[in-house]
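Visitor: pasting the sequence and the predicted model now:
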Amino acid sequence: MSFDRSIKIAPSILSADFANFGQEIRCVEAEGADWIHVDVMDGHFVPNLTFGPPMCAAIRKHVTTVMDVHLMIAPVDPYIEAFAEAGADVLTAHLEAGPHIHRTLQAIRAAGCKAGLALNPGTGIEDVDYLLDMIDLVCVMTVNPGFGGQSFIHSQVEKVRRLREKIGDRPIHIEIDGGITPLTAPLMAEAGADVLVAGSAVFKGGSVVDPAPYGDNIRAIRAACAS
């Protein structure tokens, strides 16, 4: 995957039809999705339980863009190899998930994936300074991790602006996860984000039988960022 700072829309399959993931992925990609975002939750680090490596491996064959796997789990390190083997292009771990995040990021890159670092809403950005040369993506949580459909936390806009200044000309994506809509997306794009994870805002109103609303929703988010 080549690097650029154009706006990328990454639908979260947490909001898709669980019984029809393959077709849902094909539909949102056909309707303009740039990446596919997979939320992995363990019921321990966050209060929800979702997918493991076998599910990621099963959906990998349906993803033709970028499979962006967000590990909301602790510990992380024992599972890196399995998710890499399942086909993750980007593997993101939380700063808060363990005591040795530098080692975790090293392990992700060693497994052949792009390394992402996620920050919860209550986490500052000071600890990112010594990790900038280890990461390919920073994921700023604009909701507390664990559930889809939560409201956007506006204090994170300034966090993104400060992160963008720190990153400078390094090839590091800034991803936003949580509460993205046509109203909140332009705030983050203006602050410096380039990857926007959207769940219900993409999947609302559509289905595999009628996927056109997915395209309408994706275009509405993209257009809002360009205005």
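Guide: Cool, the structure landed.
Visitor: alpha carbons only for contacts and neighbour counts from here, please
Guide: Fine.
Visitor: Three-state assignment for the nearest residue to residue 119 once chain neighbours are set aside, please.
Guide: Using C-alpha to C-alpha, 6 or more residues apart in numbering and skipping residues adjacent in sequence, the residue nearest residue 119 is residue 140, 5.2 Å away. Using DSSP: H, G, I helix; E, B strand; the rest coil, the structure places residue 140 in strand.
Visitor: go on, residue 10?
Guide: strand.
Visitor: one more structure, for comparison:
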Amino acid sequence: MGIQISPSILAADFANLERDIASVANADWLHVDVMDAHFVPNLTLGLPVLERIAQVSPMPVDAHLMIEDPDHWAPKYAEAGATSVTFHYEAAKDPVAIAKDLRALGARASVALKPGTDVDVVLDHLREFDMVLVMTVEPGFGGQSFMPEMLPKFTALRAAAEAAGHDLWLQSDGGVSRDTIEDIAAAGCDVFVAGSAVFGADDREAEISALRDLAARARPA
């Protein structure tokens, strides 16, 4: 699988979402952050808005659920049109059961790890997941600085996936920019969530292309 760029609409203009979504149409995914003000100290959007976004987005939608009780809610986001649903390991009662439910609905199943969560918690069940999201900032707010101490997580997960013969995608979310993307790619990541770096650019499509090229050159052969 090649490098994939997933702009986060957390950095978009919420009053003009359809316009801003169209402005990043050369991306591979559209990253939609769902926050409930309980699991994280921020509140964004929910099912009705995501459903409408999925209807107008030229890219498949990856719903990143920073919410409590993903065992109940995650399948509903797949039913609402998300092609990939990412839930947090820390909020889940049964991560493997959630992943099975998502796959049964035809969605990609992804589990996210906060900075303080060790990758060991998912290593025994890697085949149950299509992607692991390594948070490279504390979840909840955009515009934070990248945490380089998270890089070994990508290396460990990539090694474990290769040892298991599993085509696992690894996603980075937080502080992804031209200054950081090469180091993240070199560590084994292949899916990059970029919010401020993309939506803050004068030419958003050009920024997406530049990020993709930088990551592709840095990615291990």
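Guide: Arrived safely, thanks for sending. All figures in this text were calculated on a predicted structure; none of them were measured in a lab.
Visitor: please state their TM-score.
Guide: Overlay of the two chains. TM-score (TM-score structural alignment, normalised by the length of the second structure): 0.93; 215 aligned residues with a C-alpha RMSD of 1.2 Å.
Visitor: on that earlier part again, relative to residue 79 of the second structure, how far out is the residue mapped onto the residue nearest to residue 119 of the first structure from the second structure?
Guide: By TM-score structural alignment, residue 140 of the first structure lines up with residue 134 in the second structure. Separation of residue 134 of the second structure from residue 79 of the second structure (C-alpha to C-alpha, to the nearest Å): 25 Å.
Visitor: these two: which has the busier surroundings?
Guide: residue 134 (25 against 15; other C-alpha atoms under 10 Å).
Visitor: which ones are touching the more buried one?
Guide: Listed by C-alpha atoms under 8 Å, 6 or more residues apart in numbering, the contact partners of residue 134 of the second structure are 112, 113, 114, 115, 150, 153, 154, 170, 171, 172, 173.
Visitor: and these, which of them are in strands?
Guide: Per DSSP state E, strands hold the following members of the contacts of residue 134 of the second structure: 112, 113, 170, 171, 172, 173.
Visitor: farthest pair within those?
Guide: Comparing all pairs in these by C-alpha to C-alpha, the longest separation belongs to 113 and 170, at 11.2 Å.
Visitor: hey, what's in contact with both of the two?
Guide: Contacts common to residue 113 of the second structure and residue 170, judged by C-alpha under 8 Å, 6+ apart, are 132, 133, 134.
Visitor: ok, residue 87 of the second structure touching residue 72?
Guide: No - using C-alpha atoms under 8 Å as the test, residue 87 of the second structure is too far from residue 72 to be in contact (11.0 Å).
Visitor: quick one: which of the two has more around it?
Guide: residue 87 (30 against 11).
Visitor: can you classify the more buried one as helix, strand or coil?
Guide: Applying three-state DSSP: residue 87 of the second structure is strand.
Visitor: that one matches what in the first structure?
Guide: Aligned partner of residue 87 of the second structure by TM-score structural alignment: residue 93.
Visitor: that match: what's it in contact with?
Guide: For residue 93 of the first structure, counting by C-alpha under 8 Å, 6+ apart, the contacting residues are 70, 71, 72, 73, 76, 104, 105, 116, 117, 118.
Visitor: doesn't residue 116 of the first structure belong to a strand?
Guide: Yes - assessed with three-state DSSP, residue 116 of the first structure lies in a strand.
Visitor: how about it, what's its partner in the second structure?
Guide: Aligned partner of residue 116 of the first structure by TM-score structural alignment: residue 110.
Visitor: which residues does its match contact?
Guide: Residue 110 of the second structure neighbours (C-alpha under 8 Å, 6+ apart): 84, 85, 86, 87, 99, 129, 130, 131, 132, 133.
Visitor: need the nearest residue in space to the fifth one, chain neighbours excluded.
Guide: The one in question is residue 99 of the second structure. Setting aside the residues directly before and after it, residue 99 of the second structure is nearest to residue 109 in space (C-alpha to C-alpha, 6+ apart), at 5.0 Å.
Visitor: just checking, that neighbour touches residue 84?
Guide: Yes - with contact defined as C-alpha under 8 Å, residue 109 of the second structure reaches residue 84; the gap is 6.2 Å.
Visitor: between the two, tell me which one has more neighbours.
Guide: Per other C-alpha under 10 Å, whichever of residue 109 of the second structure and residue 84 has more neighbours is residue 109, with 29 against 24.
Visitor: show me the contacts for the more buried one.
Guide: So residue 109 of the second structure contacts 84, 85, 86, 98, 99, 100, 102, 103, 128, 129, 130, 131 (C-alpha under 8 Å, 6+ apart).
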